[in-house]
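everything below, folded, please.
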Amino acid sequence: MTNPLSDLSSAGVAVWLDDISRDRLRTGNLAELTRTHSVVGVTTNPTIFQKAVSSSEAYAEQLHDLTVRGVAVDEAVRLITAADVRAACDVLRPVFDATNGTDGRVSIEVDPRLAHETDRTRAEARALWWLVDRPNLFIKIPGTLEGLPAITATLEAGISVNVTLIFGLDRYDAVMDAFMSGIEQALAAGRDISRLQSVASFFVSRVDSEVDKRLEKIGTPEAKGLRAKAAIANARLAYERYEKAFATDRWAALAAAGARPQRPLWASTSTKDPSLPDTVYVDELIAPGTVNTMPEATLLAFGDHGVVSGETIRPRYAEAHATMAALAAAGIDMEDVVAVLEREGVTKFEDSWNQLLDAVRAQLGTS
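Next up, the predicted model:
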């Protein structure tokens, strides 16, 4: 028997879980989700770790040991998060082996306070790769302007990368260029580029949150009629650009040398607007060669009542272009929207990281 999640996988969408915790690992829940809910990857971020560490006793023993050793709080956070990611990599290793390295991946993010510091991001990426020490690891690097050369350098070093916090189409073009540059440089350095993998995390629901707020302020009937349409249109046009980028002679030469394409990953796929269907950002973004990383609530909802009726991206390119034109005519400046979302995204992860540091600092002081 099939179910919506296995149908989604059959349609070419890799199902990843956007969550991790030591409790989930120790209870075997993550392993169970791989068996029952088609989960073949895991993404993490500072907010996820902050919630996990702040709400569970599962970290008490490690925190005690770190306290006894006198480990500084920044290094303690690296060791705590790396331990969870390493364990998740081990759980997903059979998937990694079965898919020849395409899936079975787990992501860990560089310190978000480094989002605008190229050299420190590059150094942190190398340190995390060494610390986790698993071949199915992704290092998450934000797709900021300063992050682009760090992405290239990290791939050149033979480290697989998950590019995060992508909101706009032009920046996505730059991310794909940075990816190909990294693969080219890795090839020139004599690396086996067939072992390098990358995904580009294109954020979805946050686009609707920002655009819909602006549409409500504009207040015309035409503007209000465009609510909840921007995010899906934006993501569909991102896939159109993905298809164009990976149909070039530049990519054909890399593919001939063994390179694998950087897959689009739909992130921020839970609905922020309660009036929307809870699976809308999964239902409407089905296309081969993509990843959809879902919070557990969205994963379970799609497994319960999601519908896979075929591709929902490529047949709707014209509709997506028309939607973006209508948004512009209504007064929505998408360049400003994505700039605001990038700034807010970096700030939110910085805030979560600082809260994580505070939580660990407090427990180091009392353990």
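
when you work out contacts or count neighbours from here on, use the C-alpha atoms and nothing else.
Will do.

how many neighbouring residues does A328 have?
For A328, the tally of surrounding residues (other C-alpha atoms under 10 Å) stands at 12.

kindly apply the preceding question to L254 instead.
18.

relative to L187, how far out is it?
9 Å (C-alpha to C-alpha, to the nearest Å).

then R250?
Distance from R250 to L187, by C-alpha to C-alpha: 13 Å.

over to I48?
35 Å.

and what of G41?
Counting by C-alpha to C-alpha, the gap from G41 to L187 is 26 Å.

who has more neighbours out of the two?
With neighbours defined as other C-alpha under 10 Å, G41 and L187 compare such that G41 has more, 28 against 19.

so which strand or helix has the residue nearest to that one when sequence neighbours are not counted?
Leaving aside its chain neighbours, G41 sits nearest to W16 (4.4 Å; criterion: C-alpha to C-alpha, 6 or more residues apart in numbering). Assigned by DSSP states H and E, W16 belongs to strand 13-17.

how many residues are close by T347?
15.

A strand includes T293, no?
Yes: counting by DSSP: H, G, I helix; E, B strand; the rest coil, T293 is located in a strand.

my guess is it meets V282, correct?
No: using C-alpha atoms under 8 Å, T293 is not in contact with V282; the gap is 9.3 Å.

compare these two (neighbour count), which wins?
Using other C-alpha under 10 Å, the more surrounded residue of T293 and V282 is T293, with 29 against 24.

relative to A256, how far out is the more buried one?
Counting by C-alpha to C-alpha - T293 and A256 are separated by 29 Å.

L187 too?
Using C-alpha to C-alpha, L187 is found at 12 Å from A256.

which strand or helix spans V337?
helix 334-366.

so what secondary structure elements neighbour that helix?
helix 46-55, helix 60-69, helix 73-98, strand 161-166, helix 205-218 (3 or more C-alpha pairs under 8 Å, 6 or more residues apart in numbering; DSSP states H and E).

want to put them side by side, so please do this one too:
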Amino acid sequence: MDLLQTATTLYNSLTHLHHTLREAHATMPSSPFHLATETLDFLRLRLPPPLAHPRVAIVCGSGLGGLADAADQRGLREEWAYGDVPNFPLSTVPGHEGKLVFSTMGPRQVPVVLLVGRAHFYEGHSMETVTFATRLCRLLGVETMLMTNAAGGLNPAYRVGDIVCLNDHLNLAGLVGFHPLRGANDDEFGVRFPPLSDAYDLPLRQLAHRAWHDLRRQTPGGRAMHEGVYAFVAGPSYETRAECRMLRLLGADVVGMSTVPEIVVARHCGMRVLAFSLVTNQAVLAPTLRADGAELQGLSREELEALQSRGRADHQEVLEAGRLAAVDMQGLVLRIVSEL
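Reported below is the predicted structural model:
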């Protein structure tokens, strides 16, 4: 009898342990690789063969969703709202439509996937979530990531509407611990310590300059393209005057709240990267006005507020600059993709 009771107790304990382990496993967070694989399976079941293996991914930043118009509108095209795709993060920011578009582009019908809008760290997403789409692109077979964003111009030579081909970055959020590769390394994607000194592909940048020169010859305009350094900050507030001067002293030409985490993960996954910033506002580098300045004495409150608000960043200004630059950006992207 004692032996039967012991066996029963042992059986009950093992059963309880089994259920406990199953429940713990069910509540454990899935790895980025597992989640991206789930989404990949969902998409591959629904995509026609010509679109199931895109070679190029294009990320459309604030106000630049019109880049999706550069894809084939008459041939093969499949699209989903982000909310209809398993595990896909949603963007809550105006100017980020939030849809995934599979199509072809250019006379050679290069298969592409366009991410019309992105998730941002400042929305409350984790860095893992912010870079989910980048890892998914790698599993889809993407070889080249072409990224765009809206940014504030720190370089005094830049004008609103100019395009900056990025050649380096300052990952300020990453330097203080908010890094997209923090935590256990996903060996399925890349190595533990990936180098970033070659993050911005030189042949791709050369191609971008050739494409821009061709575009300007065909359609002359006042918009310029530069090369420069992008400073990534967490946001969502725009930078103070002192912060803008600090970033400029550190070597940044433009500043924004996206893109760099995606670039880090893209390089971790072995993809080539080409990135553009559209200068949508000029950062205010002049020191703030001193309240005891003689030139301010006697001015009305309205006059003081007008002086202080000069150059103040505004999201509607960002979207409008994106709208005006849409045609040039579409032409540039189409020429680049056609050569890949």
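
and the TM-score between them?
The TM-score (TM-score structural alignment, normalised by the length of structure 2) is 0.23; 135 aligned residues with a C-alpha RMSD of 6.8 Å.

mind listing what the residue nearest to G41 of structure 1 touches?
39-43, 291-294 (C-alpha atoms under 8 Å, 6 or more residues apart in numbering).

for the residues you listed, give me TSV that also has distance to M180 of structure 1.
Output for the contacts of W16 of structure 1, formatted as TSV (distance: C-alpha to C-alpha, whole Å):
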residue	distance to M180 of structure 1
V39	28
V40	25
G41	23
V42	24
T43	23
V291	19
N292	22
T293	23
M294	27
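
residues in contact with the strand or helix carrying A326 of structure 1?
Assessed by DSSP H and E, A326 of structure 1 sits inside helix 317-330. The contact list for helix 317-330 of structure 1, computed with C-alpha under 8 Å, 6+ apart, reads 215, 218, 222-223, 226, 229-230, 232-234, 236-237, 240, 334.

now the buried members of the residues you listed.
The neighbour-count test (16 or more other C-alpha atoms under 10 Å) marks 215, 223, 226, 229-230, 232-234, 236-237, 334 as buried among the contacts of helix 317-330 of structure 1.

okay if I get these as TSV plus distance to L364 of structure 1 and secondary structure?
Shown next, in TSV, are those (distance: C-alpha to C-alpha, whole Å; DSSP: H, G, I helix; E, B strand; the rest coil):
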residue	distance to L364 of structure 1	secondary structure
L215	47	helix
A223	51	helix
L226	50	coil
K229	46	coil
A230	45	helix
I232	44	helix
A233	46	helix
N234	44	helix
R236	46	helix
L237	47	helix
M334	44	helix
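
so which of those is the closest to T152 of structure 1?
Nearest to T152 of structure 1 among these: L237, at 23.8 Å, using C-alpha to C-alpha.

contacts only, for the closest one.
169, 317, 320-321.

farthest pair in these?
L169 and Y317 (13.9 Å).

quick one: which of the two has more around it?
Shown here are L169 of structure 1 and Y317; by other C-alpha under 10 Å, L169 has more neighbours (21 against 16).

correct me, but the more buried one touches A238?
Yes: in terms of C-alpha under 8 Å, L169 of structure 1 counts as a neighbour of A238; the distance is 5.9 Å.

S209 of structure 1: neighbour count?
If we define neighbours as other C-alpha under 10 Å, then S209 of structure 1 has 18 of them.

want to throw the helices and strands packed on helix 334-366 of structure 1 into a markdown table with distance to A330 of structure 1?
As requested, these are arranged in a markdown table below (distance: least, C-alpha to C-alpha, whole Å):
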| stretch | distance to A330 of structure 1 |
| --- | --- |
| helix 46-55 | 34 |
| helix 60-69 | 53 |
| helix 73-98 | 44 |
| strand 161-166 | 24 |
| helix 205-218 | 8 |
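
tell me which of these sits most buried.
Highest mean neighbour count of those: strand 161-166, a mean of 26 (counted as mean count of other C-alpha atoms under 10 Å).

any idea how far L4 of structure 2 lies from L17 of structure 2?
Counting by C-alpha to C-alpha - L4 of structure 2 and L17 of structure 2 are separated by 20 Å.

meant to ask about T8 of structure 2
Distance, T8 of structure 2 to L17 of structure 2, using C-alpha to C-alpha: 14 Å.

which parts of the helix of greatest length in structure 2 are buried?
Longest helix in structure 2 by number of residues (criterion: DSSP state H): helix 2-27. By 16+ other C-alpha under 10 Å, helix 2-27 of structure 2 has no buried positions at all.

what's the following helix or strand after that helix?
Counting by DSSP H and E, the element after helix 2-27 of structure 2 in chain order, helix or strand, is helix 32-44.

which strands or helices does that following helix pack on?
Counting by 3+ C-alpha pairs under 8 Å, 6+ apart, helix 32-44 of structure 2 packs on helix 132-140.

next, the angle from the helix it packs on to helix 32-44.
Using axes from the mean of the first three to the mean of the last three C-alpha atoms, to 10 degrees, the inter-axis angle of helix 132-140 of structure 2 relative to helix 32-44 is 70 degrees.

output the contacting helices and strands for the helix or strand just after helix 132-140 of structure 2.
Sequence-wise, the next helix or strand downstream of helix 132-140 of structure 2 (DSSP H and E) is strand 144-153. When contacts are defined as 3+ C-alpha pairs under 8 Å, 6+ apart, strand 144-153 of structure 2 sits against strand 56-60, strand 254-256, strand 272-282.

what lies in contact with the shortest one?
Spelled out, that is strand 254-256 of structure 2. The contact list for strand 254-256 of structure 2, computed with C-alpha under 8 Å, 6+ apart, reads 149-155, 228-233, 277, 279.

which of those has the largest number of neighbours?
In terms of neighbour count, Y230 stands highest of the contacts of strand 254-256 of structure 2 at 32 neighbours, by other C-alpha under 10 Å.

so it makes contact with L166?
Yes: under the criterion of C-alpha under 8 Å, Y230 of structure 2 makes contact with L166 at 6.6 Å.

quick one: common contacting residues for the two?
Common neighbours of Y230 of structure 2 and L166, using C-alpha under 8 Å, 6+ apart, do not exist here.
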